[in-house]
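Engineer: Quick one, what's the 3D model for this:
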Amino acid sequence: MRTITAIRIWLAVFIVGLVLSGVTAFPLQAELTLLSQTLHGSPAPGLLPGLVEWVDRVRHALDDSGTRYPFLSYGTDWLAFAHLVIAVAFIGPLVDPVRNVWVIWFGVIACAGVIPLALIAGGIRGIPLGWQLIDMSFGLLGVIPLLIALRLTTRLPTPHTPAET
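Structural biologist: Here you go, the predicted structure:
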């Protein structure tokens, strides 16, 4: 019983991460404005001028596109929705990890896919390497609870399927 509880805790950590990532993709303009103001009110401009310049650049781009082309934000709305839908998929392993171990594997593969996507798309889109590393960290951090849940799941007995006749 302890193993099932531990699996559920690790899967819940992953689900919460997905939900938070999804929900925070909706108010990007407000978040970037707040981040920019916070950075400017801190020692960051002197210590990390490149970071402050990048955040300001992204904030200005979101403000401009939000004013002139608000429909572009619809793409990040769908990104947010996708995170929430993927989180729902992990309810299956939360209830029955052995039967739904494939969903955990799906999550591990998706987390691994974050790294080439960040490097390839980030390079094509002109995203600074430091920001690509931050993006990659989501895959690296996300895979940790999944790998723990996967390892624990393999310790559980598997249900026997009836022999085919």
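
Engineer: okay, CA-based contacts and neighbour counts for the rest of this
Structural biologist: Noted.

Engineer: Near the residue nearest to residue 24 when sequence neighbours are not counted, how many residues? Count them for me, please.
Structural biologist: Excluding its sequence neighbours, the residue lying closest to residue 24 (CA to CA, 6 or more residues apart in numbering) is residue 80, at 7.5 Å. The tally of other residues near residue 80 (other CA atoms under 10 Å) stands at 20.

Engineer: another one to check against the first:
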Amino acid sequence: MIVGLVISGVTAFPLREELSLASDLLHRTAVGSWFPDVTAWVDRVAAALAENGERHPFIAYGTDWLAFAHLLIAVAFIGPLRDPVRNVWVTQWGLIACLGIVPLALIAGSIRGVPLGWQLIDMSFGVVGAVPLLIAWRLTRRLERIDAGPPPS
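Structural biologist: Sure, this is the predicted structure:
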């Protein structure tokens, strides 16, 4: 979780450059012709980010805060890494956040005109993120039982 959140956070800062690069790569490789709808969407987003960057650079400040939030959330997961039983609430909170990604992507994505395929990609982050958190939560529950000792007779 920590590594994934840090990567998500760090890569949220240069969105304009990343989308421009993605667009270029799609047009220079066969992948772009295999997935024309993806190419069109990446082109549209890259153009919007470029236009906003030129005309309204302060809009990117919102994604800077998004990036910072990812990095801050990553720091929260240091607690369960150091003391999983005492910080099990962070793992549970992470699971709740992963579950919340699904309705957010569906509702906000629909309102904002994001294609369903892209919404599914966004939802996959919640599903994929929930897997290690579920494993960690189950292992933490096991540790709790071990720490509690045998039940009284």
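
Engineer: and the residue nearest to residue 24 of structure 1, what pairs with it in structure 2?
Structural biologist: In structure 2, the residue paired with residue 80 of structure 1 is residue 67, using TM-score structural alignment.

Engineer: and what of residue 47 of structure 1?
Structural biologist: For residue 47 of structure 1, the aligned position in structure 2 is residue 34, judged by TM-score structural alignment.

Engineer: just to revisit the earlier point, was I right to think the match of residue 80 of structure 1 contacts residue 13?
Structural biologist: Yes: with contacts defined as CA atoms under 8 Å, residue 67 of structure 2 counts as touching residue 13 at a distance of 6.3 Å.

Engineer: rewinding a little: what helix or strand does the match of residue 80 of structure 1 sit in?
Structural biologist: For residue 67 of structure 2, the host element (DSSP states H and E) is helix 60-76.

Engineer: residues in contact with that helix?
Structural biologist: Here helix 60-76 of structure 2 makes contact (CA atoms under 8 Å, 6 or more residues apart in numbering) with 1-3, 5-6, 8-13, 53, 90.

Engineer: Now for these: which two are most distant?
Structural biologist: Largest separation among the contacts of helix 60-76 of structure 2 by CA to CA: 53 and 90, giving 36.0 Å.

Engineer: Pick out whichever of these two has more residues nearby.
Structural biologist: Set side by side, residue 53 of structure 2 and residue 90 show more neighbours around residue 90, with 19 against 14, by other CA under 10 Å.

Engineer: Please give me every residue in contact with that one.
Structural biologist: 76-77, 79-80.

Engineer: again, only using 7 Å
Structural biologist: 77, 80 (CA atoms under 7 Å, 6 or more residues apart in numbering).
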